[in-house]
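Chemist: sequence unknown, structure follows:
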């Protein structure tokens, strides 16, 4: 399923390549390696409403505070012409003493990309004071109200995002 998502995003992003020089490091979890211990409380810095650019259009994230071992979020992506492209709904959840980010993707009419009970999962690789590295997906604070994100699309292709906090 992850390769299907990567192929879809790669195809969609051909007209909007990642911004050169604007990406953050993306880390991967070695095959067979375990994710390190972590809690969603360590990611409270992600909370807020974020707007920015990525994939050649406008990107927007809404991330709720930790509650009962989970954080939830929503992502909205527009095309360069301002029309809605797709949505993501996700959770960052404590799982076996570590963290997993689970994402479901939707078209503007809310038809899903993944099957009904499926989602794309990104296992935790590492956390730091201002960054979280999931396997193929990174969020990193680069200023008091600036965040950058990057995700692996296919092979060595990546998409980069630059966000500014609209509200906490």
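Modeler: Here it is on my side, so go on. It should be emphasised that the depicted structure is a prediction, and the values quoted were computed from it without experimental measurement.
Chemist: okay, CA-based contacts and neighbour counts for the rest of this
Modeler: Noted.
Chemist: excluding its backbone neighbours, what's nearest the most centrally placed residue in the chain?
Modeler: For the chain, residue 137 is the residue whose C-alpha lies nearest the centre (CA atoms, centre = their mean; 5.9 Å). Here the nearest residue to residue 137 in space, its sequence neighbours aside, is residue 151; by CA to CA, 6 or more residues apart in numbering that works out to 4.4 Å.
Chemist: A further structure is provided below for comparison with the first:
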């Protein structure tokens, strides 16, 4: 870790400057990360291009999740367009929450960290289109824009941070594989939501069947599902209202709905369709709907 901060400081001294910390947050010692799943980060998928250190070009890319992990890369260029450094990133589920781990590489692929070393950011809070890790913020900044803030380690009295501002290089429908006109995109997203909901209902039915001899438990499962549905409607309708002046309002609403239905399906699977021992789960682990 010491080698990382030394290298980061040298690069900033040579190529750029930091700003007073406004985007980033730092957790108190011993803080506990909130519950979160990788499926809540669907909005981050894709290719992002913009400005990094000292306004030089920077690119960040995130693949769709594989199991419980999203894999990302970051490339910071020099003002002349050469590679200054790059990062290989894992956004992974750990202990019921999310952790972002990364390693840095010079232009010649030599690493900043030692062989087993990496930089780790623990999750502080997660909102729709905003993830706050201790020392790192990743959030949307309007339609198809992304802000990434990194808190720098320093002895200065005022915390400093690096800011990276990106625009989505590909259209948002690439996340779900929907393309075409606005109407065609909305139809495609509606079909994905229908498949997602059908799968959720299947997993819910299996959970209820497993507890058909425990009516009180089954009743509470139904109640929690109804509460989840009410939350989904309020959250996604709020997004629709916030984007009602734009042509992507339906796409944003449907994307929100798909993500929350998928999250509910995985919660049902984790809580009610798996076993504490090595017994196989009653149904396969659900992945993101596509």
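Modeler: Received, thanks. This one's a predicted model, so the numbers in the text were calculated from it and none came from an experiment.
Chemist: one step back: how much space between the residue nearest to the centre of the first structure and residue 161 of the first structure?
Modeler: As judged by CA to CA, to the nearest Å, residue 137 of the first structure and residue 161 of the first structure stand 11 Å apart.
Chemist: returning to what we had before: might one say that the residue nearest to the centre of the first structure is in contact with residue 122?
Modeler: Yes: proximity of residue 137 of the first structure to residue 122 meets the contact threshold set by CA atoms under 8 Å, at 7.1 Å.
Chemist: ok, back up a step: got the contact list for the residue nearest to the centre of the first structure?
Modeler: If you count contacts by CA atoms under 8 Å, 6 or more residues apart in numbering, residue 137 of the first structure has them with 26-27, 122, 149-152.
Chemist: you'd agree residue 8 of the first structure is in a helix?
Modeler: Yes: remark: residue 8 of the first structure belongs to a helix, assigned using DSSP: H, G, I helix; E, B strand; the rest coil.
Chemist: what's the match for it in the second structure?
Modeler: Counting by TM-score structural alignment, residue 8 of the first structure corresponds to residue 7 in the second structure.
Chemist: so its match touches residue 111, yeah?
Modeler: No: the pair residue 7 of the second structure and residue 111 does not pass the contact test of CA under 8 Å, sitting 10.2 Å apart.
Chemist: okay, and the common contacts of these two?
Modeler: Here residue 7 of the second structure and residue 111 have no joint contacts, going by CA under 8 Å, 6+ apart.
Chemist: more neighbours: which of these two?
Modeler: Between residue 7 of the second structure and residue 111, counting by other CA atoms under 10 Å, residue 111 is the more crowded of the two (18 against 15).
Chemist: the closest residue to that one other than its chain neighbours: which element?
Modeler: For residue 111 of the second structure, ignoring the flanking residues on the chain, the nearest one in space by CA to CA, 6+ apart is residue 105 at 4.4 Å. Taking DSSP states H and E as the criterion, residue 105 of the second structure maps to strand 97-106.
Chemist: what's the average distance of that strand to the first structure?
Modeler: Its aligned residues in the first structure lie a mean 0.5 Å from strand 97-106 of the second structure after superposition (mean CA distance after the TM-score superposition for the first structure).
Chemist: residue 191 of the second structure: neighbour count?
Modeler: The number of residues packed near residue 191 of the second structure is 14, by other CA under 10 Å.
Chemist: where does the host helix or strand of it end up in the first structure?
Modeler: Per DSSP H and E: residue 191 of the second structure is located in helix 182-210. Per the alignment by TM-score structural alignment, helix 182-210 of the second structure matches no residues in the first structure.
Chemist: tell me what that helix is packed against?
Modeler: Helix 182-210 of the second structure is packed against helix 249-272, with contacts defined by 3 or more CA pairs under 8 Å, 6 or more residues apart in numbering; DSSP states H and E.
Chemist: and the residue nearest to residue 123 of the second structure when sequence neighbours are not counted, how far from residue 27 of the second structure?
Modeler: Distances taken as CA to CA, 6+ apart place residue 133 nearest to residue 123 of the second structure, at 4.1 Å, with adjacent residues excluded. As for residue 133 of the second structure, its distance to residue 27 of the second structure is 8 Å (criterion: CA to CA).
Chemist: equivalent analysis for residue 144 of the second structure, please.
Modeler: According to CA to CA, residue 144 of the second structure and residue 27 of the second structure sit 28 Å apart.
Chemist: for residue 200 of the second structure, same thing?
Modeler: For residue 200 of the second structure, the distance to residue 27 of the second structure equals 35 Å [CA to CA].
Chemist: re the thing from before, off-centre distance for the strand holding residue 105 of the second structure?
Modeler: With CA atoms, centre = their mean, to the nearest Å as the basis, strand 97-106 of the second structure stands 13 Å off its chain's centre.
Chemist: list the buried residues of it.
Modeler: Of the residues in strand 97-106 of the second structure, those with enough neighbours to count as buried (16 or more other CA atoms under 10 Å) are 97-105.
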